[in-house]
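Engineer: Compute the structure for the input listed below.
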Amino acid sequence: MPAPANAGRKYPAEPLTPDEAQALIDAITGRGPLAVRNRALVALMWRSGLRVSEALALRPADVDERQGTVRVREGKGRKDRVAVIDSRGLGYVRAWTEVRRGLGLNGRQPLFCSVGAGAQRQAGQPLDPSYVRRLLPKLGTAAGIDKRVHPHGLRHTMATEMVERGLPLHVIAGQLGHSSTATTDTYLAKLMPSDRIKAMRAAGWDLDEQP
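Structural biologist: The predicted model follows:
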């Protein structure tokens, strides 16, 4: 598997807003299998917080529409977990599942797999994470998003939303697949230093005074 072009480089986290994340999905135009698949993939990564490798390893049976869950069978550290997904994400996945079935694909093949048929690329083959890493910046440009858009940014977006909704640390840790809440605490401190912002506002760094 080729390493990302930015391997080894550190960038500041730039979580997307929910509107920006939706704009990425809306930038995928068309009704063909490729467009339906890509909309479902971006939606699932955003609404569940899965890593790109975890999303691409899913099988159709790993998505439980009745419970609204996604089973990650081998996440980071070779640990499995169950992530929650909402109706918005499931709607896109459901549309892809129907198209996927029409292509003659079965449950043994990855949920998000190739749709092309031919000598070089058969339908049903696994996707490489590098494909998603190339796709998302293009969608960001098409959607007019000035932030750096990449797979882990969708995970940042989900984490930020969970913090803003007041979910406890252990719930966020479980959703993201972190081994401990200490890992999540460090992760969130870099992502959005809400505690520091709150403390400084209380100490007088407010937004009420005008120059």
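
Engineer: hey, let's count contacts and neighbours off CA atoms from now on
Structural biologist: Will do.

Engineer: From what I see, Val42 and Asp26 are in contact.
Structural biologist: No. Look at Val42 against Asp26 with C-alpha atoms under 8 Å: they stay out of range, at 10.4 Å.

Engineer: before we go on, could you also do this sequence so I can check it against the first one:
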Amino acid sequence: MSSYLSQVPANSLRQRMIDDMNMRRYSRETQRNYVRDVARVATYLGRPPDTATAEDLRQFQIDQRASGMGVPTMNSIVAALRFFFTHTLDRPDLSRKLFTVKHPRALPVVLSPDEVARLLDATTCLKHQAALSVAYGAGLRVAEVAMLKVRDIDSERMLLRVERGKGGQYRNAILPADLLILLREWWRVGRQQGVMHADGWLFPGQHEMKPISTRHLHRIVAEAARSAGITKKVGPHTLRHSFATHLLEDGVNIRVIQALLGHAKLETTAFYTKVATRTARAVISPLDKLALLPAPQPQVSPDG
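Structural biologist: Below you'll find the model as predicted:
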């Protein structure tokens, strides 16, 4: 068991928190992050986190900020602590003492369709190409790709069932025809290799009974991008960003994109309008309609 788990004081308390997250169908990665972040408080206090006072939490956040911790990390810890105090300890009064920090959201890195094609072609094996193709072709989060099972492929309705997305939500993602062909080829090869089973993971890890890790998927993307000569800083989520942006540029309704991505708020999806350059280029400026500049005159040759 990892050290951060052992720092959460009592096994019963730790298990209670895990049970609370399981009831709400939180993903395995979210559970790991939440337990780790509650352990930060235990380490900071030098005692169990269920003994924390409002002043303890206030000082903890002040010291976080003073240490130069990034805002996204600080806000992630707040989400974990709010869950712990609200659901596991039934202390919403302490949860209300925690605050999130607003910060300007950086524009996501988006690949062009040509760059996506080069990246997918630069993968070193069929399994890796299929996994990254799912991330781009269906717009899945990296944890959602990792947790897919063979039975989640619905070839009759051309859908991928995402059983435990962010927040434990269920949804259907699209299954493009070319992606289905690729996944069927991976199924054939995986069966020959003895790592694919009808009730197993779509992308098994080093041990076939466990799924591929999100960390491994990050490495696969980074190595493929390097091999493809792509200098942008990319990760698996870059493929999801590119999926949403390319759909928006192709005129797909933003509400449809919101549903495909599993976004709870439309404003989250609307953020992609800031990077949809093809959409911006298609807009005719009102200045062009004023016809302020004289029309170009036809060129007259010296011979008349």
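
Engineer: Report the TM-score for the pair.
Structural biologist: The TM-score (TM-score structural alignment, normalised by the length of structure 1) is 0.79; 191 aligned residues with a C-alpha RMSD of 2.7 Å.

Engineer: picking that back up, who has more neighbours out of Val42 and Asp26 of structure 1?
Structural biologist: Val42 (25 against 14; other C-alpha atoms under 10 Å).

Engineer: For my notes, confirm the more buried one occurs in a helix.
Structural biologist: Yes. Val42 of structure 1: assigned to a helix according to DSSP: H, G, I helix; E, B strand; the rest coil.

Engineer: Grab the nearest non-local neighbour of it.
Structural biologist: Ile25 (6.6 Å; C-alpha to C-alpha, 6 or more residues apart in numbering).

Engineer: Identify the residue of structure 2 aligned to Gln122 of structure 1.
Structural biologist: Under the alignment defined by TM-score structural alignment, Gln122 of structure 1 is paired with His207 of structure 2.

Engineer: and its match, helix, strand or coil?
Structural biologist: Under three-state DSSP, the three-state class of His207 of structure 2 is coil.

Engineer: Next one: Gly205 of structure 2 relative to Met196 of structure 2, how far apart?
Structural biologist: 11 Å (C-alpha to C-alpha, to the nearest Å).

Engineer: Just want to know which of these two has more residues nearby.
Structural biologist: Neighbours per residue (other C-alpha under 10 Å) separate Gly205 of structure 2 from Met196, with Met196 holding more: 22 against 15.

Engineer: Now that one. Nearest residue, chain neighbours left out?
Structural biologist: Nearest to Met196 of structure 2 is Gly190, by C-alpha to C-alpha, 6+ apart, at 5.0 Å.

Engineer: Repeat that for Leu81 of structure 2.
Structural biologist: For Leu81 of structure 2, the spatially nearest residue (C-alpha to C-alpha, 6+ apart) is Val38, at 6.1 Å.

Engineer: Would you agree the one you found is in contact with Val78?
Structural biologist: No. Counting by C-alpha under 8 Å, Val38 of structure 2 does not reach Val78; the two are 9.3 Å apart.

Engineer: Looking at the two, which has the bigger crowd around it?
Structural biologist: When Val38 of structure 2 and Val78 are compared on other C-alpha under 10 Å, the one with more neighbours turns out to be Val38, at 27 against 23.

Engineer: any idea how far Gly68 of structure 1 is from the aligned residue in structure 1 for Pro176 of structure 2?
Structural biologist: Using TM-score structural alignment, the partner of Pro176 of structure 2 in structure 1 is Asp86. Asp86 of structure 1 is 6 Å from Gly68 of structure 1, where distance means C-alpha to C-alpha.

Engineer: just Met1 of structure 1 next, same as before
Structural biologist: Distance of Met1 of structure 1 to Gly68 of structure 1, computed by C-alpha to C-alpha: 31 Å.

Engineer: Those two: who's more crowded?
Structural biologist: More crowded of Met1 of structure 1 and Gly68, by other C-alpha under 10 Å: Gly68, with 15 against 6.

Engineer: Structure 2: which residue goes with that one?
Structural biologist: Aligned partner of Gly68 of structure 1 by TM-score structural alignment: Met158.

Engineer: what does Val52 of structure 1 give?
Structural biologist: Per TM-score structural alignment, Val52 of structure 1 is aligned with Val142.

Engineer: I'd say that match and Thr238 touch.
Structural biologist: No. Val142 of structure 2 is beyond contact range of Thr238, at 9.9 Å (criterion: C-alpha under 8 Å).
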